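Chemist: return atomic coordinates for the entry below.
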Amino acid sequence: MTSVKEFRVEEEPAPSALGRGSFVFTDDYSVFDWGKMPDEIPDKGASLCSMGAFNFELLEEEGVPTHYRGVVPEGSAGPVALADADSPPTEMAIDLTQVPDLPRSGREYDYDAYHAAAGDNYLVPLEVVFRNSVPVGSSLRERADPADVGLDFPEWPEGVVQLEQPIVEFSTKYEESDRYLAREEADRIAGKADVADLEALAREVNRVVTERAATADLTHEDGKIECLYVGGEIRVADVVGTFDENRFTFHGQQVSKEFLRQYHKRTQPEWVEAVAEAKATAKSRGLADWKSLCDVDPEPLPDELISAARDLYAAGTNAYVDRDLFDAPSLEDAVAAVRDY
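Modeler: Predicted structure coming up:
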């Protein structure tokens, strides 16, 4: 199980064939890599499932291969298209690929062993990140100078930098703390999947999501994809273009779980700092398990913020898919309600 969705297996994948299974989306949320937080956000799981399904169906219309097989409404005998679901679904049927163990010693990971076990059917152990803007606080500002990513600035400006062309980066997926990679190392970790093909796929996904978001007056700021490799083909996996995987804004206001990150930074700085210190300590000691070094736990959210977060997810999904899946206020009103948090 991931921090926000459960994983069901109906048919195990084999070295020569994909299996079958499903994601079951919960109402849990996670920030700062913590995992399950103290609260649940009602309808969040159905929101992510609906947006993810909608985007997979858009991608398939554009000829982009994915692992998506449909949504599974409650009581349904099998997967159907999102349009055929009478209520917001929480289960998504998918093809399954192999995910071998990734051996490690401290913070050293054995990707050669991973690929030796994977063969020609595996989940690529990378996240492919695309950025349409570089906001204040972006990790990119800490890792690179503007010139390093083709920008004509002597230093990073104070405001958001809107990019003429998206920036694509690669980070690790299965390491205890995500680590951004030079292209050469990303190509090695990707195995038989070529990083140029992964980048091209990410750019196409970004285009589709960005264009769709614009129809709902949303600005698509950044996001990521995960991919599987099978028989020489790369397919989009996991979930695409949701308010957890991607960052969207509506007239400058965050419409994603980013506003929850920022809320914790403002109201629980001791916990946020303890998380950062634990990660740094684990890195300096060569340890993978940073969370055991953190001696501060996050506090629950106030009830009114949980309600506002629910409405933001629900209203944003309604606007994005152009359908009243949820009983929710307008996106404009939902955004206004969270602005003061």
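
Chemist: alpha carbons only for contacts and neighbour counts from here, please
Modeler: Fine.

Chemist: which parts of the stretch 101-250 of the chain are helices?
Modeler: Ranges of helices within the stretch 101-250 of the chain are 111-118, 139-143, 183-190, 195-215, based on DSSP state H, counting those that start in this stretch.

Chemist: tabulate these in TSV, adding columns for distance to residue 226 and mean neighbour count.
Modeler: What follows is the helices of the stretch 101-250 of the chain, written out as TSV (distance: least, CA to CA, whole Å; neighbours: other CA atoms under 10 Å):
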stretch	distance to residue 226	mean neighbour count
helix 111-118	16	17
helix 139-143	20	12
helix 183-190	11	17
helix 195-215	9	18
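
Chemist: out of the ones you listed, which gets nearest to residue 248?
Modeler: helix 195-215 (8.1 Å; CA to CA).

Chemist: got the angle for the closest one vs helix 183-190?
Modeler: Using axes from the mean of the first three to the mean of the last three CA atoms, to 10 degrees, one finds that helix 195-215 and helix 183-190 are set 100 degrees apart in direction.

Chemist: how far does helix 195-215 sit from the chain's center?
Modeler: Chain-centre distance of helix 195-215: 14 Å, with CA atoms, centre = their mean, to the nearest Å.

Chemist: and what of stretch 1-8?
Modeler: On CA atoms, centre = their mean, the centre of stretch 1-8 falls 13 Å from that of its chain.

Chemist: buried set for that stretch?
Modeler: Within stretch 1-8, the residues scored as buried using 16 or more other CA atoms under 10 Å are 3-5, 8.

Chemist: and the end-to-end length of that stretch?
Modeler: Start and end residues of stretch 1-8 are separated by 9 Å (CA to CA, to the nearest Å).

Chemist: to check against the first, give me the structure of this:
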Amino acid sequence: MTSVKDFRVDEPATAEELGRGSFVFTDDYSVFDWGKMPDQIPDKGASLCTMGAFNFQLLEANEVPTHYEGVRIDGRDEVLDLDEALSMDHTPREMVISLTQVPDLPFVDGAYDYDAYHDAAGENFLVPLEIVFRNRVPVGSSLRTRTDPENHGLDLETWPDEPVDLETPVVEFSTKYEEQDRYLDREAADRIAGTASVDRLEAVALAVNDILNGQARQADLVHEDGKIECLYHDGEIHVADVVGTFDENRFSYDGQQVSKEVIRQYHKRTQPEWVDAVGAAKAAATEDGIADWKSLCDAAPEPLDEHVIQVARDLYCAGTNAYVGDDVFDAPSLPAAVDAAADL
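Modeler: Have a look, this model is predicted:
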């Protein structure tokens, strides 16, 4: 289901009822939609699970419905809340979740058949969209390549070489299950959402964004942008997948990135030939109506130096400690981890 976490099904969902399963977070990482990269980042899986569970509990406390049920430790069957797990000196890697239906999305004659997806899904399904929210436009944001500053009420002719804060958050809709993510206008997003309300999806995304903003401020972090995924069941929208981690969202500290964006930008600087090859393969696949763009890519990523892997590990762990307000991981202070990342 995803390249950096494993997916387990305990009770399958039906047309009417939610099932139960879990995400098992690995130390793998992915950039530029490549899938599993040659290296692993130690403790990354535990970091994402801890931060994701913390945020789901925060959303539930603020009456935002989610698919989160708890965490498991050491392969035990017992489902715990995050505080219980951490009090036992365990950083969880398994998150227990409610499951919905995820039908196949056919690719026929160069196009994805969303009508077939919804015919199979009925009224209990994962909405095949990512709902993206942006509070800031950092360097590296795709918004810079797709829009101009004036589209967002900014008195700028071109995007500057530094991050730009937005007066009000921007919400966008992107595809979820296509081989290449693509941004959609509201009409296309509404069609792909099926019976789920695009207006309601946007409202939930803004509520989640506001809650994450507040938590980030307590840790002296800036929450720049992120996304949610949602399931639709019995007429209600629940936040699904994982929320507000350093893989799903961009955070910064004192102007420096605290997110997967650090590794993305490092690859751009040190492996530009591979990054360019990925871009060319995606463009060729779009032009030729081919779903599997990787089959057209004539290059592969190289492993990272051990020093870079250690810096990335410390950034994930120090950032998680700061965000949840607890020394969950043995890691440097956040300022020290950010300084090391800035030197890459």
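
Chemist: picking that back up, what about the buried residues of stretch 1-8 of structure 1, which are in strands?
Modeler: Of those, the ones assigned to strands by DSSP state E are 5, 8.

Chemist: hmm, back to that, and of the helices of the stretch 101-250 of structure 1, who's closest to residue 83 of structure 1?
Modeler: Smallest distance to residue 83 of structure 1 across those (CA to CA): 16.6 Å, for helix 195-215.

Chemist: let me know the closest of the buried residues of stretch 1-8 of structure 1 to residue 311 of structure 1.
Modeler: Relative to residue 311 of structure 1, the closest of the buried residues of stretch 1-8 of structure 1 is residue 4; by CA to CA it sits at 18.2 Å.

Chemist: which residues touch that closest one?
Modeler: When contacts are counted by CA atoms under 8 Å, 6 or more residues apart in numbering, residue 4 of structure 1 touches 25-30, 35-36, 45.

Chemist: again with residue 302 of structure 2
Modeler: When contacts are counted by CA under 8 Å, 6+ apart, residue 302 of structure 2 touches 38, 271.

Chemist: make sure it is indeed in a strand.
Modeler: No. Counting by DSSP: H, G, I helix; E, B strand; the rest coil, residue 302 of structure 2 is not found in a strand; it is coil.

Chemist: gap between the aligned partner of it in structure 1 and residue 293 of structure 1?
Modeler: Aligning on TM-score structural alignment places residue 302 of structure 2 opposite residue 299 in structure 1. Remark: distance between residue 299 of structure 1 and residue 293 of structure 1 (CA to CA) = 18 Å.

Chemist: residue 183 of structure 1 too?
Modeler: For residue 183 of structure 1, the distance to residue 293 of structure 1 - CA to CA - is 31 Å.

Chemist: ok, now residue 311 of structure 1?
Modeler: For residue 311 of structure 1, the distance to residue 293 of structure 1 (CA to CA) stands at 35 Å.

Chemist: quick one, what contacts the spatially most central residue of structure 2?
Modeler: The centroid of structure 2 falls nearest to residue 248 when counting by CA atoms, centre = their mean (2.3 Å). With contact taken as CA under 8 Å, 6+ apart, residue 248 of structure 2 is in contact with 226-227, 242.

Chemist: again, 10 Å this time
Modeler: Contacts for residue 248 of structure 2 (CA atoms under 10 Å, 6 or more residues apart in numbering) come out as 48, 52, 132, 225-228, 241-242, 259-260.

Chemist: for stretch 284-301 of structure 2, the distance to its chain's centre please.
Modeler: With CA atoms, centre = their mean as the basis, stretch 284-301 of structure 2 stands 23 Å off its chain's centre.

Chemist: right, I mislabeled it, should have said stretch 219-238 of structure 2
Modeler: Distance of stretch 219-238 of structure 2 from its chain centroid, counting by CA atoms, centre = their mean, is 10 Å.

Chemist: that one: which residues count as buried?
Modeler: 219, 221-233, 237-238.

Chemist: ditto for stretch 153-166 of structure 1
Modeler: So for stretch 153-166 of structure 1, counting by 16+ other CA under 10 Å, buried means 156, 166.

Chemist: buried residues in stretch 25-36 of structure 2?
Modeler: Within stretch 25-36 of structure 2, the residues that count as buried by 16+ other CA under 10 Å are 25-31.

Chemist: same question, stretch 144-155 of structure 1
Modeler: Using 16+ other CA under 10 Å as the test for burial, stretch 144-155 of structure 1 gives residue 146.

Chemist: give me the contact list for it.
Modeler: Stretch 144-155 of structure 1 has contacts (CA under 10 Å, 6+ apart) with 140-141, 156-157, 161, 163-165, 167-168.

Chemist: pick out the most distant pair among those.
Modeler: Greatest spatial distance in the contacts of stretch 144-155 of structure 1: 157 and 168, 20.4 Å, computed using CA to CA.

Chemist: related to what we said a few turns ago, which pair in the contacts of residue 248 of structure 2 spans the largest distance?
Modeler: Of all pairs drawn from the contacts of residue 248 of structure 2, the greatest distance, 18.9 Å, lies between 48 and 132 (CA to CA).

Chemist: can you give me the strands for structure 2?
Modeler: Here structure 2 has its strands, by DSSP E, at 5-11, 19-25, 68-72, 94-99, 107-108, 111-112, 124-126, 129-137, 164-175, 183-184, 222-233, 236-240, 250-253, 256-257.
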